[in-house]
Every structure is written in structure tokens, then in C-alpha cells.
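Colleague: Got a sequence here, can you model it:
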Amino acid sequence: MKNLFISFKIVVVVSLLLVPYLQAQEKSDENKLSKPAFSFFLNRTGIHTGNLVRTAYSNYGNLGSRTLQEARMEWPVGSGVTYGFEFIFFVASEVITDNGDTIHIISERYSGSARDVPSPEDHNWGWEPLAGYFNDGEIIRGVDEDLNNNGILDPGEDLNNNGVLDHELINVVEFPAMSHLPETWPYDWPEGSFPGDPGTRRNKWNGLFGAFVRADQESYYLMDDRANDEFPYFPFPENPEPFLEGGRRGVGLEVEVRNFQWSNPLAEDILISIYQIKNVSDIPLNKNIVGMYVDADIGQGDSDDDASSFDIVDDITFQWDLDGLDLQGRQTGYFGFAFLQSPGLIDGIDNDGDGLIDESQEDGIDNDNDWRTFSDDNGNGIWDPEERLNDDTGSDGLVPFDPNYIGPDPDGTQGNGMHDLGEPNFEFTDNDEIDQIGLTSFFGGGTGGTFVPKDDEDYWQTKIQPGSFTTATSGFDIAFSYGSGFFGIPPGSSESFAIASLFGNDFDDILRNKRTMQRIYDADFNFVKPPLTPALTAIAGDHRIYLLWDDASENSRDPIYGNDFEMYKIYRSTDPFFNSIKTITDAFGNPILWEPIAQFDLENGLYGPHPIPLEGLGVSYDMGTDSGLRHSYIDTLLDNGRTYYYAVVGVDQGYDTDFFARGISAIDNLEPISPSETSKRIEVDILGNVLSLDINVAAIVPREPAAGNQPPVIESGIIHITGNATGSFLAEIADPEGVIDRTYKVFFVDDSTLEHLTTEFTIIDQATGEILLAGSSDLFGSSELEKQVVDGLKFSFDNDEVPEIKSVEWTGRSNLNVDINDSPQLNVPIDFEIRFFDEIADTSYAQFANFRIPVNFQVWDITENVKMEFQFTESDTSYENMISPGDVLTLIAKRQGFNVSTTWRLEFSITTGLELILPEGGDILLVTTYKPFSSEDVYEFSTVGWIAAKEQNESLLDNVFVVPDPYVGVNSLERKQSSALSGRGERRVDFVNLPMQCTIRIYTVSGKFVEVIDHNASQDNGREPWDLTSTDGLEVAYGVYFFHIDAPGIGQKVGRFAIIK
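Modeller: Reported below is the predicted structural model:
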């Protein structure tokens, strides 16, 4: 009977937790509950990595973690310096019991030994997450990418970017819902959790601003206080039983929690948490306080010399380490919490001094009149697709060109000229439309775990009373509590609080961060939208890495600034968080921007330092050199065996007042703003193994090819078979995996005029005649051509488009100056010589014979090796029949009867003061020109793909060796040790120049077997690591070791190496 009763209680508890979800979605048989409720299987912990703050968070209101040491508010990410142990969000409420007693109930989820739980501990007196808001793998299944049920992976459906149509994404990491992890999303979001019709948010993010992901990384969950049945208070009279018997207790609070991170330099040190607190009972909650219990240990394990304080002007609490160093000697900074939004009581007072009294996010009014309808440029009274929507986005928050935008909202709210729920700057998306009271209490009088919110009444009376501020404290393992109150919540109403977790190098730094973030928050997170994220492909080579990326960023459209893409920056680092290259500092000496290894920008006149610096920081983006865009890069001179991390980010143009006049922007009269760039996210575990990467990030190791294998090459270079073009054609290997054995020919078409201007090009397979790439000469130098990859090759044409004079050179002693001007007719692409004689050698051409002049020179087209006709005008009869100062010589490109087409015109002069030296017999004036690709130009080249080892014998093993040898305590190729781990960290040597398949056996000098390693690799990989552990998993001792290589079909080799302490 007892077991039966427990089972009944389990079902009741689970049913209550699922109510908000089950009302919106039916369970399928495969999604039935399989875990007992007492394990609280809906509790999940995720990790935010969207900027420089890496922190764990739990879907029951906590930040930080007792167990995930590397995610205890680490800042900057990858530094190993942590600031948080556990931060507990609470709501304290004053209520009246049925007996008329006034009591105070605090809902929270402190998890330490002093936690507030019943005895026996069969549930929590605090927050519990609600079902339906993430893919829990039990009750709620994951997203089905086949949104239209046609069985085809259509554009926009591949949410996890794996190229496969997945009918159920699996939440492998078991995180709560996060914007960048579609596998954490539920199949459908609960009805009522978003404006608009049911089902319209499926396969989209359910964000504060609709389906639009406003931040670089967001998380979302709901929790309530139904399990808090410690006191005889019954907010739901119809369910008065204890929680485990199916009752719903607490005070009737439901909290929607959203965390936000931006990688923008203005917000990169901040995590914002928004708590929308709703009274779902029928009883008014007139007196409430929101706050946090903060147990912040500054520096990993260094909690004995911290100090804390507060500033009521900026509504901020903060903590720091007194000596500024953690136990490992690393520099520590300041950490704090600040209220960005904190509503108070409806009291008829303008508490925040903004000129508005008791403004509200729930009154259906745009109190501050900052909502903007669409731009009706043509004055027809309706929104047209070419017009800006501004805030009139519709209830889903998406506008054309946003990812996942599929058309206007089905409910007709897009572009309807009226403010609707879900649109920016209205109601719950208008952050400053609320009267703020800020920080009202601070208590710092104890160590961590000694004054947690366990005794609710004492905590209310002595720790969080508005107006109560204790003296700043310092000492061992200090903790503090802060609050904001009082505020009221009528039945069915909500109040939103926004709290920023702030980090900085010193107090001034976190204060700047808070004030900057306050302005951004009040403007509804009005960052310029960075470009879309480019997709990066990285390919390992020998001492090099090949990078290729797509043009997604160039297709971006900012809702305000339009098509504002400007450039790509390429970052390379040897640490996964790119901290080692964050070397560009602001005016205060704080690192703020990353140093790229390369950047490629539009040729539009925007280059050098951007005219608008980052707000308040005194540093500007480098906007490049007008280099032109590229979509590939080869990074060379790298260390084989070392892990490199690459990111390609898109950067927008920002805006300045003259950008429209300069043709940089197509939109006039916008607010000046500094550029923004796409984020670069990488997540690694405590051992340094990569867990996930953004599509624009790669972790890769350059390496030697397998023994005897030769990588692809362009064989013998590019041969200019025929033609006289002075430009160049280049082919380079961009993707070695795509290169095949093939011979290519390149042809051109010109305009058939005497100038031979290029019009088209064609690249073919010489053997088959197959056209591999063709197009107009307009593509030369364009990003469209640069993006093309054929057989792993990229092609570029440096065409001398218009014939121009290249050089003028005398042979002999003459000191005549020569000025060559374009004729009114043609610039003919020829090289020519004027050859001088001691007697009359030719006669100039004129229409009438008496104007024809015998001369002592001839003009030769040496490109075609033919003598040319010319016109000649003598200015000084004292030097008849020869060239002298003042004479003019005009070459004739073509003559038919009296119809003459002229080309280059040469004028001769002498520098004043020089004694004239005229040309003599045997002298030559050589003139060369730049020549476009013409129909006569043909290029040829051949490629050879991977070549397998020709000799399958033991000689292939001659170059196998171990690096480093000896191993002296450390290997520079080893990954950085996580601060959360104790001990030595990674130890490693590499066997290099291995064949594709072989077995490596390692022995001591006494012949004792140590380890066996099977190397099975592709032709491009001749390297295999060993972690210096034995087959039993134990670290090996220092000494000399022998290795035996056994390569089937090739042979064997024995070598040795040393490990030195």
C-alpha cells in the first residue's frame, strides 16, 4: 500500500509540473515519463559562452555552479579566473494566512548544506522548472526539421547545419533551451508563451523579441514556486494539499527567465538576466522584494581575501580580491550585479526621474512614445516591401532578410500601422517603460553558507529590508545579499526585473560597463545587428591551413542600416577563446579588440580607422585598405601538430553622417554608430576537447602527409602558350581535397577591334573540352569570381583592361624627351620601335603627296613584326627629314584608302639648357604597352591530385621519428591546462611521417611492453599522438623507450626516444 501511495504522489507531482505544457500539446506514446518525479528530472544546467563571460546557469534560478568549476562565472573566458560559486535568485513576499497572520515567504533554490528543505528531503521548498520549455528527452521531444512535412530538407530547415533532415533533434548536452542550440528547443513552444497563433513559433526561437534572436546567445526557461509548501499559506484554495500530494503552494509566483549575452565590445563583459515575475493566483501580492544571495569567490579557490561593497547611485553591488591575484598568481578583476530594471509600487511618484509617473509595460499604451510605425516613403498609407518596417515588425518580431523569415505574420500584425504585442518598443519589449526604484538593500555580514535564505522571516526582517545597507565587508569567503523592493503584483499581472552580471579590470571599468549597458538596455538592446555568420571550412595541410568561407555575411540586411556589410576579418589563436590575440586596447588600457591575421574589405572608400569610435572607449575599428573581398586564405609557416583556432567574422560599415554622400551607404540621415562584427563561439570541456563550434569557427591541426604520399600540386606552373597579354592568370589550390589529375586550358574572347578589349573567358578540360568555368570579363577582380572553386582551385585574372604605355627606352646617345599621348581614336596594344638610319629610310603618310615627308627612320610593330605607316609633322626645318624638338609622330593603326585610324602620338622635346643630341643611325626608340587578354591568348596548366606512395617498402619508414625527443617535462604542442583541473594536464609526444596504416608498440629498455597504438589515417595524415600513459592508464616513468612500427605490406622499424624529468 505504501508503494502504491508513493506512485500516486509521483504521478500527481509530474502532472502538475506539466500542466502549462499539456494544455498546449498532446503527449505521444514515445514521450511518456520514464523517470521518477523525486529525481526532479526537469532540473537542468546549461553553460553560457556568448561573450567573455562563461557561466553555468540552472533552470531553477541559479547562476554559477558548485560542480562545474570551469563555468563558475569565468572571466575572461579561458583565463581560468573564476568569480562565482553560487548565486541564488529569490522573491520574498508578504502574505496573510487564513488565520490572519502576516508571514513572509521566500522562494529560492540554494543548493548547499544549509538549503531550505523538508525532512526527509523529498522535494525542495523553492523554485522548480516547468515542462514544455526545452527538449527534455522524456516528456517533450525535440524539433522536427521537416516543418512542411514534405520529406525534403528545404532551405531554412537545417537548424543544426548537419546537412541532414532530422525528424527529432536530440538534446545531447541536456541544456535548457538556448538560442544557438536548436536541439534544446521543444517540438513546439507552449501555447500562450508567445503572441500569435498556436504553432507559428515552431522551429523558431521563442525570444523576448519574438522569433528574432536579439542577442548573440540567449537562454529561456520558466519556473514556479508550487513546491514551496513550508508555510500554511494556500494561494490556490482548490489545491491546498502539500506539493507531493498534488497541491500547489508557494505564493502563486511563476517566473519567466531569459539570459542574454552579446559579443559586441560594449557588452562583452556582461550577462543580462531578465526575470518576468507573474502572480498566477487570485490573491494580490502587495509587498514583494526581488534580490539575490551572492556567494562569489574571486579567483579559483582564493576566497580568503575578498571584499564587497555597493553603490546606490548606479544600483550596483560588487566584490573584488584585495591583492588582485588568485592562488596561481593570475590577475583578478571586479565582479558585480546591477539592476537595469526594477519596478516599484504604484505610488504616484516619478522614482527614476524620467518625467513619467508609474509608467507600465502592461497598460496597452506606448507611454514614452518611442514605437515607430513603418516608413511610408511613397505616402500611399500602406507598407510596401521596399519600405522599412521600423518597429512595425509584427508579433513574431521578424522582418524581411532575417533568418527564418517566411513572410508576414499570419495574424496581420506586420506593417499594420499599429503597435502590437511582440513588436519592439511596446509593452514588455520596451525596457524603459517602467518606473524604476533600483537597489534598496545590501547585507554583507557573513561568510558563504552562513546567512542563506533558510529562515524566511529572519531574512525578510534583517537582510533585505528596503533602506537597509550594512557596512562594506571583507575577509574570508564573504557572501552578500541585495534586494529591490517593495513592489506589488496584482492577480494575473507581471513585473519584470533585469539584472546585469558585470565584470571589469577595476571598479571604474565595471562602472563604465554598467552605465553603457544601462543606455543600451533602455534603448531595448539597440545594438546594430551584426552581419550574418559566414560558414567556414578549414583543411589541414603540411605547415599550412586552407580556409574557405561563404558569402552569407554579404547578404545581411540590418533593419535600420540596410545592406551594410563591409569586410571579413580572420582571427587565429592557439587558445580556444582567442584571448591571446585580444591585444588592441581602449583608451583606459583594457584589451577590447582582436588582432586579425588578415582582413578583406570592400573597395568603397571606407578604410583605415573608423570615424566613429566605440562608445566611450576611445578606440576605433580598422576598416582595412580597400583590398577587395576574398573568400579563401592560406595560412602558412605553422607548427605541425599544434592546434590552431580560426574564426572568420563579418564586419558591418557602422555609419557616419557623410556615408550617404560618399556612396558608402544607400540610406541618408541615420544615427552615427561604430561597426559591429559577428560573434565567434567555441565550447571546450575541462580537458580542452572541443564540444561545439559556431559555423564560422574551426579547430584544426596542420600535419605531415602519410609517408610517401605527395599532396596535390599545380605541375610545372602556368604556361602562356600563345598571345601577348601583359596581365596575368593565376590558379591556386584552395581546397586540396578537391584537386584531381587534369590539364586545363584558358581561352579569351575580345571585341574584335584594333584595341582587342577583353569580353569573355573560358576554362576547359583539355582532354574532353568540357567547359568548367566561363563568364564575362566583368568578373575579373570580382568577389563573384573569387568565390568560385573548381576542382579545389580558385582562379584570378589580373587584366590590363585598356592598352596604355608601359615603357619608353632609348638605345644610343640621344637626349630627346618623348611624350606619348593617346590619339583621339585608338589605343592599340602593340610594342613598337622607331629605328634610325644614316640615310632616308621611309616616308610619312599624308593624303596629299606634297605633304609626305621623307625621313631617316622606320616604325616597326614588333608585336606582329610588321612595318607601320605614320604621320609626321616637322616644326624646325633646320633639321629636315629627321626627328628633332617640336616634331610630332603619329602612328597609323589601319588605313583603307584615305580612311586612317591613328593610335599612339609621340611629341619630342629637349630639356632647357641641354646640348641637343639627335638620334643617329643604329639608334632605336623602344615603346612597350600594356595589353589586354585577347582571342590570341591561351594559357595551359596541369594539376596532380594526391599521389600515393610509389614504393611500398621499408624505406617509407626511414623518416619516422618522435617529437619532441627528448621530451623534457613539457611539450610546446600540448593544450593549455584547465584551471579547474589539478595535476599535470596533457602530456604528449607525436610519431611523425607514419604510413597510412601501421601499429606502434612502445617498450621500456628492459623490453617491458608499455602501450600499443593503431594508426589508421587518411593520406594527408602522417602523425599520431601518444599521451605518455601505459596500457593500464598509468603515467609512464622518465627514461628511454623503444618503439616498434609494423606497417603491413611495407615493413618494420625500431627506434627510440627519451622522456626526461
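Colleague: make it CA atoms for all contacts and neighbour counts henceforth
Modeller: Fine.
Colleague: and the residue lying closest to Ser676 once chain neighbours are set aside, what is it in contact with?
Modeller: The shortest distance from Ser676 to any non-neighbouring residue, by Cα to Cα, 6 or more residues apart in numbering, is to Pro530 (5.3 Å). With contact taken as Cα atoms under 8 Å, 6 or more residues apart in numbering, Pro530 is in contact with Asp558, Gly650, Val651, Asp652, Ser676, Glu677, Thr678.
Colleague: okay but the first one is in contact with Phe527, surely?
Modeller: Pointing back at Asp558 there. No. Contact status for Asp558 versus Phe527: not in contact, 10.5 Å apart, counting by Cα atoms under 8 Å.
Colleague: Between these two, which contacts overlap?
Modeller: If you check Asp558 and Phe527 against Cα under 8 Å, 6+ apart, no residue is contacted by both.
Colleague: Tell me the secondary structure at the closest residue in space to Ala56 that isn't next to it in sequence.
Modeller: Counting by Cα to Cα, 6+ apart, the nearest residue to Ala56 once its immediate chain neighbours are dropped is Ile47, at 4.3 Å. Following DSSP: H, G, I helix; E, B strand; the rest coil, Ile47 is assigned to strand.
Colleague: one more to line up against the first:
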Amino acid sequence: MRNTLFIFFILLATAVHAQDRIRSLAPRVTATEAQQTVADRAIGVINAGNFGHTITNYARFYASPALGPRAEYPIGSGTRYIQDWGLIIGMPGKNGAKPQAINSIFSRTGLNFLPETGYHNRDSVRIANSSLPFTWPKTTGWPVRDQQGNPLFVSNQDLYMVYGDSSNNPVHNLKVEQTNYAFSAEKYQDIIYFKFRITNRSNAVYDSVWVGHYIDVDVGNLPDGDPEYADDIINVDHQTQTLFFFDDGKSIETRDSTTSFVGLSVISTTPTNEGKTGLTDWHYLLYDDFFDDDQMIFNVLSSSPVLYNSADGSRYFHLAPDASSIRMDDETTIPSTGLDITAIMGTGPYTLAPGESIELTYALIGGRTRAQLLTSAAYARSLAAKNFNTPLPPDVPALSGFAGDGKNTLLWTDETESVPDRNTGRYDFQGYKLYRSVDLGKTWSVLGTFDRVDGIGPDSGIPYRFTDTNVSNGFWYHYALTAFDTDPDLAVDGEDVLESSRGTDPASDKQQVVLTPQAPPAGQVSGSLASFNQTTGSSQSLLVTPTSKPLSAPADYTVVITAGYKWTAGTYAGTPLISVDNQAAFLADSAFVVEWTGSNELTLRSGKVSSLDVKNYTPGQPVTLAGIFSLQLPVAGKTGDRLRVGPAVTVTSGPVTVLPTTLIVPARTLITSDGNQLLFSGGTQVNEQWIFTVGAASTDEGNLRAALKSIRVVPNPYVISNLFEPAYDKTLYSEPFRAIRFVNLPGEATIHIFTLDGTRVTTLHHDSGTSTYSWNLQNESRREIAPGIYLYQVRTRVGEIVGKFAVIK
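Modeller: A predicted model of the protein is given here:
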């Protein structure tokens, strides 16, 4: 509706320590608990699928655009659909009291719900998110557990929070557990699940309770843009229990001038007192007809005959002429030209005795067409009916990289390849895809597909690095890594490949990185390998090529070889312990493969062993294979379980791990996160260790003097909207960061800007140790400069250079 900015302050209380969950049936929380709930406010961004959406942990399912997207669909498009949306619990009044509509949406009533303590890491100011371990409670870890007490994950991105009505007046002592699920598989990527469990913790019996949502979808509207919200239409598909919004399909505010269909589907509910499930009540109302009054909201939510028969009844009830009930509006009463409308959806009535709970599951659904939305709604119901048990794409490792002169190098590891599918338990990883974007993640192109060599697919092999040379110095490049599998169970559904999400935010999504290639500072000479020593062992099997990245100070590295493993097939759930019995035979080129040929029977295969070694083992007891190494396995395996065993390398620089533990493949170069290249021979053994030092970069003054003539301004002339300008965000009306860049600079320089008549505009001090300096086209009074021609003077310790640039607006 209106372009209202909802701003909430996340208060971090440093003097108040986390307390246990609220367990008392007392009608009010204590003052200490109330203070903690303010400190525990947090947001969560859901972006595993084709939605980018931000929620809070106090029943408000949107946040300020400054904090994250509001039902951005498709993800990365910049088109946002949710204006207002939140949970409502309707409580009837007793003994003459007015009914309550407990919610955190509307400004006058404020936040009736507040988060409870202990369900996320409050320092992160983020809701507990399965894909972001730093958001989990510090002492207890992931807060959702199975019956055995193990962490329970369901989707590619689970969010979990608990809140109560502690700030409502009166307090009913309700506890709401909310779980969100998002999947990156194509079939389910247009769905975000919202699952609620509402528990009565009081000593009172509550009857005639309604649960529902107030939802305001603005189709095709953007903040500060033209009003596109006045032509919205609502339809209800009763087969899938989906209420959805759409308009004429056109918008001058979206990037492609089209709009999508977005709605809320009621997936499942506890049966009401009347034995009904799903959506029992819904009504639309004009935005201008809404007023913030608990009694009105409750009466609309519960389809009150009193409101229907009142003078205001026609504002909130829009029934078909032959309607036999007042509980469902007729969407055909909405004109084809649309309205500025919202909706209230309800399910009830319920009776909640002390200690009793009800469960309700909804899904935010999107579709580029009506048919696509309804197909996704059907998929949402089908997946929920299977208790959300579906094969998941593989986890993706962190993507890292470093920029060079005219190139960007991307790096990743195999650390997640040995992690089984959380739902099926199989090791079904198949490969990776690497993407690149030159427009801040709005559109992506595939740089490469890397498939493991196993007789499935193209068998292209996985290099775990990629050097992108199709780049220009000074430009921003976004990269994203995904992992995909080949799952035989999906052939029934017509899909045989599941691919993980690209993510949306390089600041928080480990699979994304942003790199800006640039030349080294003028005159700079990169550090060389200052020292190299093998401190343990004598195989001399390591060759190190030092990083070309300039180091401001010498860096020391430690390389350690241990026994490592990687699961390559099966569903084995235990962690093996490996001890090497014959170090001279346990070499990197042995390619040891251990396969279960029975639940307690192991077969060892290797090019270094002339015949197969078959051994039975007892779980928890070590078993020696071919006299080379021993395995201790905590539980029995299954036929087809398989792992690779061999020497593995870990590289650290001080307290930082620059190469996590990785199995060594002879003749395959491994690259640390800061660019050192390591090449091992097949003779590498466990317990070997090396240390080496890469020296700091230095400056050759002769080269620096010669390089001064290469200093220049880009772009020149400067014209509004060039690719050097990163936008502040990804919306259509993003304001770019106005900038020109001085390139090919030395590590330190002073830059003076003058008008043609010699008036000084500003002085810039460059001391970042890079070859580039960005200037925001503002003078020393922070005002944008006028169009025209300007002079620049770059002063260095060995000389200066003068040039010109033009600004065209």
C-alpha cells in the first residue's frame, strides 16, 4: 500500500545474560525476560530458492527494505511484492471485554509478540539459520532436534524462532514456534514454508480462537516509484487453498515491465472445533477501509455476524449473491481493473486448553504465470504431505578467490563432497557449476561446469580452481559456485539433477565472492620464496610457487600431511578413525579405495596392492587392511558404501587456515586462499611437514619512474551510468555510486584536482597499497562537481604527472 518505511532497532543488551526458555504457566513474563526479548529481536533472510525474503522473529514477515528484500521474486530481479504481512491470533473477549487481535503488524498496537531468549545467537542479530552456523545459539547449537537429540535439518535453508505475546495487554501466555523451509531444487524453488506451533502455557482455557494472516501484496510496486498498487486483484484457488495477488501483468517499475503472481497457500492445519481444516474464512478490504482496532480485526478474521449486519458490513464482506455462508468472500466482486486491496485469512475456531497446541503450515508461493503459481502450490502440498522428505542438492563449499592483473582466480575445496544428502543419506554429489555476473548479480552466465570422473555425465573432472581472464581491470565481478547431484529417485518426477542455490549476498553467502582485477602498484615487485624447509620427513615431494599477490609483510606458512578420507558413495553415517601401519606404502599415488561388500565386510582396492584384501570388522574395533593402514568404524556399513583414503594436506599461516584438509592428488596443483601454489608428488607420506616464508613486496624506483606515464583516469570522459559504478542496492531505482578511478598508481600518492583556471577542487590521499583510487566526484565541501574539463596532478616520491579528464552529465 503506502510506501511506509518500517524501521526497528535491534538492541543488544550487554549487561543481561541469556536465560532459559520460559516454562512457567504464569500469566506474565518477568521484567528481566521482557528486557531480554527486546535484546533478542532479529531478522532472517530466506534466499535458498527463487524468493529473496526477510522476516523478523516477532511475527512480522517483512522488514525495512534497508535490511533485506521483501518477497523479491524472481530472486535478483529487484521486484518486491510484500508491503505488510504478519500472523494474527484472535482471542475472544470474556466477561464483557473486547476481543484481542494479537499481532506485530500495525503501528498503534505495536509489537504484541516479542522473541524469547535462547533460540539464536543474539550477537549475530540474525534468526537461527541452518545455512549460517554463526546464527545458532552459542552453547547449544542448532535449536531443532530429533527424538535422539541430534540436530534436525529439513530443507536447504531452515529458520527457527520462538516468540510469545509478552507485550500484549493482557498477556495470554501463548508460545509460538515458527519454522521456515526453503528448497533450492527447481521444482520447489518458488515456495517458502511457514510452519507454526501455537501452545497455551497459561492455566486458562481459551475457546473461539482464530489464527490467520493479514497480507498486503503490492504487485509491481517499488518504494519511491509510481503507485502501481491500485490495480491489484485477488483470486482464491480452493483446490490448493491458495489466495494470490496479481494485476494486469504490466508495470513501468519492473526491469522487464512485467509482473508475477504471488500468494499465500494454507498447506495444513489442526482440525478446528467444527472439524474443518485449511482456510475457513477470508475477506478482502480496501487499504483505506482498514483501521487498527482489535475488535474490527477479530470480527473480520472470524467472520463475525455482528460486523456483517452492521453499517460497516459491506466494507469487509463481499459475498456472492447466492452465498450460503458469510465466511468466504467472492473474488468476482473485485473489478477487473483491480483495487488497492489487502486480505485477512483465518482458520478457526479452536479451543486451547492449558498445555495444548495447534499446528498450522502455510507457504508463500510465486509464479511468473497463474499456471506456474498453481503448479507450485500443488507441489507445496505434495511435499508437505511427505513430511518435506525430498532429496536435496549437495551442500556447496565456500568460494574464495583473489584478483590479479587482468585476471581473477577462483578457488574451492572438496570439503562438502563427503557430506551425504540430509534426507536420503546417500553420497550423490556429481559436480559444480561456476557462474559470473557483471551487473551485481542481476543476471548470471555459466563460466564452467565441472563433473567428477565416475562414468556419469561428461566426466570433465574437477580442478577446484578457475582463472577468469576475460576481465578488465577496475571492474567489479560477482562469482557464484553451485553443487549438483544425480539422484536416481528423481527420475520418477522427471528430474535427475538437483542444483544448489547461487545465493544473493556475497557478504553472507559463502558460495559468492566479488573480485576486482587490477594491476599491481606501479613499480612494485612481488615477494619471492624467502625460505623453504622440510622439518619432518625427507621425501622432498613438495614444490611451492609463491603467491603473486603483493604482501605488505613477510608471511610464514606451515604444511602438514596427515591421513585423510572422503566418502564417495553410500549412506554411512559414522566418522572413521585412520592409523597408518606402513608409512612407506601409504603414499599419495596409491589411490586407496575401501568399499563395503557386506555390512561388516571391507574390500580394499589400490594400484599399489597386487591382490584384493577382504576383511571382516567389528564396529568400534580397528581392522588392518593389507598391513598398510587400520580403520576403526563406529557402526556397521551397508553394501555399496565407499570411501577414499590417503595422505591429506592442511596449510596454515599463523592462526589462519589457508588450505583446509584436502586429499592429495599427485600432479594436481592446490592453491591456498591467498594464492600460493602447492604441487605434491606421488611419494608424499603422512607426518611430513614443511615451513616456508614468502617475502614482502618491494618497490623498484626505476620502474616506478618509468610507470608514471601510465597513470590515467577511467572512464574518461565520465558519463552517467557506466559499469565502474556499483549501485547501492539491486532495485530498479538504485542510486549508483558516482565515481571515476585513477589507475596504474603506485602504492602511495597525492592527487590534486583543479579546474582549468587553476582553482583547486580537492586533494586526495592514496595510501591503500593498491594501484587504483576511486573518487566520488565531490569537492571538499562534499558537493558534486559541475560538468566540464578538469586537471589532475599526481605526486609520488619519485616525480609527478599532470593530465586532464572530462565530466559529462
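Colleague: Overlay them and tell me the TM-score.
Modeller: Superposed pair, TM-score by TM-score structural alignment, normalised by the length of structure 2: 0.70. Supporting alignment: 633 aligned residues with a Cα RMSD of 4.1 Å.
Colleague: residue in structure 2 matching the residue nearest to Ser676 of structure 1?
Modeller: Superposed on structure 2 with TM-score structural alignment, Pro530 of structure 1 falls opposite Pro393.
Colleague: gap between its match and Tyr718 of structure 2?
Modeller: 45 Å (Cα to Cα, to the nearest Å).
Colleague: Now do the strands in the stretch 701-809 of structure 2.
Modeller: Per DSSP state E, counting those that start in this stretch, the stretch 701-809 of structure 2 carries strands over the ranges 712-714, 718-719, 740-743, 749-755, 760-766, 773-775, 788-796, 799-808.
Colleague: can you check the stretch 201-350 of structure 2 too?
Modeller: With DSSP E, counting those that start in this stretch as the criterion, the stretch 201-350 of structure 2 has strands spanning 206-217, 233-237, 242-246, 261-269, 281-286, 341-352.
Colleague: so what corresponds to Pro787 of structure 2 in structure 1?
Modeller: In structure 1, Pro787 of structure 2 lands on Tyr1038 (TM-score structural alignment).
Colleague: Touching, that match and Leu1028? I think so.
Modeller: No. Distance between Tyr1038 of structure 1 and Leu1028: 10.0 Å, which falls outside the contact criterion (Cα under 8 Å).
Colleague: OK, contacts around Val651 of structure 1?
Modeller: Pro530, Pro531, Phe565, Glu566, Met567, Tyr568, Lys569, Pro675, Ser676, Glu677, Thr678.
Colleague: likewise Ala699 of structure 1?
Modeller: Contact analysis of Ala699 of structure 1 by Cα under 8 Å, 6+ apart lists Pro576, Thr643, Tyr644, Tyr645, Tyr646, Val690.
Colleague: For those residues, which ones persist in structure 2?
Modeller: Shared with structure 2 under both residues aligned by TM-score structural alignment, their matches' Cα atoms under 8 Å, the contacts from those are Thr643, Tyr644, Tyr645, Tyr646, Val690.
Colleague: so which two of the residues you listed are the farthest from each other?
Modeller: Tyr646 and Val690 (13.1 Å; Cα to Cα).
Colleague: The two: who's more crowded?
Modeller: Tyr646 (26 against 14; other Cα atoms under 10 Å).
Colleague: Which position in structure 2 pairs with the more buried one?
Modeller: Looks like Tyr646 of structure 1 aligns to Tyr479 there (TM-score structural alignment).
Colleague: average distance between the helix or strand containing that match and structure 1?
Modeller: Assigned by DSSP states H and E, Tyr479 of structure 2 falls within strand 477-486. Strand 477-486 of structure 2, aligned to structure 1 and superposed, deviates on average by 1.8 Å (mean Cα distance after the TM-score superposition for structure 1).
Colleague: In structure 1, what stretch matches the next helix-or-strand element following that strand?
Modeller: The helix or strand immediately downstream of strand 477-486 of structure 2 is strand 497-499, counting by DSSP H and E. The aligned range for strand 497-499 of structure 2 in structure 1 is 675-677, by TM-score structural alignment.
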